[in-house]
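Visitor: I'll drop the sequence and a predicted model, then ask my questions.
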Amino acid sequence: MISEDRQKLFAHLLVDGLWGDELIDFDEDAEDVVLREIRRVMGQWVNEQGDIEESVRQKIQNLKRDVPEGSSEYKILYKQYYAEEMARRGHK
């Protein structure tokens, strides 16, 4: 989970970088709106990643055999199930 302070920092860095490189353009009055939207989207992404990770862990735990967390088999299954879950949710 990313703290709210960290999300604010990332949002400011993103806006500063995009605006500084002239990849986006907006009135300075709109900066707060842009920052809020970036934080909102970032929050959604963080929540979705948490849901995906929980789903993947549950899938591994529900296997008939015990797969110790951190083992090479766990890592392989985690990567496979993570990719499947991302694809299921429409992400590449």
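Guide: The structure has been received and is ready for your questions. Numbers count the residues shown, from 1 in each chain.
Visitor: only C-alpha atoms for contact and neighbour calcs from this point on.
Guide: OK.
Visitor: may I see the buried residues of the helix or strand containing R6?
Guide: Following DSSP states H and E, one finds R6 within helix 4-20. Across helix 4-20, burial judged by 16 or more other CA atoms under 10 Å covers 7-8, 10-12, 15.
Visitor: would you turn the residues you listed into TSV with distance to L23?
Guide: As requested, the buried residues of helix 4-20 are arranged in TSV below (distance: CA to CA, whole Å):
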residue	distance to L23
Q7	21
K8	20
F10	17
A11	15
H12	15
V15	10
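Visitor: now for the residues you listed, which pair is the farthest apart?
Guide: The most widely separated members of these, counting by CA to CA, are Q7 and V15 (12.2 Å).
Visitor: one more structure, for comparison:
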Amino acid sequence: MRITADKLNKLAHTVADSLAGIPECDFLEDRNTIRQEARKILTKLLADEMKLDAGARLKIASQRKIIVEGSQEWDILYRKYYNDEVKKLGI
């Protein structure tokens, strides 16, 4: 899933603000550093998800038969191959 830089920044701000609102959560760094680290983590997670998606799509495209995206068969295969890719990572 593609997320714009603005939306990613907004999400990182929300994470930092949410953590700051938890009384049991004390920051060792300033809030901006926390926000930047949250942004890095979110960016990596989205990149990993894109790799999983690409792997599943590649497997579907490599089928002998042409499978139309959006069809029931495509959806079933996508879920199966996506889950296979996740299992490869040990998640």
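Guide: Thanks, I have it. Since this is a predicted model, take the numbers as computed values, not measurements.
Visitor: ok so, going back, nearest to K59 of the first structure, out of the buried residues of helix 4-20 of the first structure: which one, please.
Guide: Q7 (29.2 Å).
Visitor: quick check: the closest one touching M42?
Guide: Yes. With contact defined as CA atoms under 8 Å, Q7 of the first structure counts as touching M42 (7.2 Å).
Visitor: for S55 of the first structure, grab the count of nearby residues.
Guide: Look at S55 of the first structure: counted by other CA atoms under 10 Å, it has 15 neighbours.
Visitor: in the longest helix anywhere in the first structure, what counts as buried?
Guide: Identified as the longest helix of the first structure according to DSSP state H is helix 31-61. By neighbour count on 16+ other CA under 10 Å, the buried set for helix 31-61 of the first structure is 34-35, 38-39, 42-43, 52-53, 56-57, 60.
Visitor: which part of the second structure matches it?
Guide: With TM-score structural alignment applied, helix 31-61 of the first structure matches the range 31-61 in the second structure.
Visitor: for the closest residue to I52 of the first structure other than its chain neighbours, which residues are in contact?
Guide: If you skip the residues right next to it in sequence, I52 of the first structure has E85 as its closest partner in space, 6.6 Å away by CA to CA, 6 or more residues apart in numbering. E85 of the first structure makes contact with 52, 55-56 under the criterion CA atoms under 8 Å, 6 or more residues apart in numbering.
Visitor: over to V15 of the second structure?
Guide: V15 of the second structure sits in contact with 35, 38, where contact means CA under 8 Å, 6+ apart.
Visitor: closest one to Y74 of the first structure out of the buried residues of helix 31-61 of the first structure, please.
Guide: Ranked by distance to Y74 of the first structure (CA to CA), those are led by I60 at 7.6 Å.
Visitor: distance of that closest one from E69 of the first structure?
Guide: From I60 of the first structure across to E69 of the first structure, the span is 9 Å (CA to CA, to the nearest Å).
Visitor: go ahead and confirm I24 of the first structure touches D16.
Guide: No. Counting by CA under 8 Å, I24 of the first structure does not reach D16; the two are 9.8 Å apart.
Visitor: good, wrapping up.
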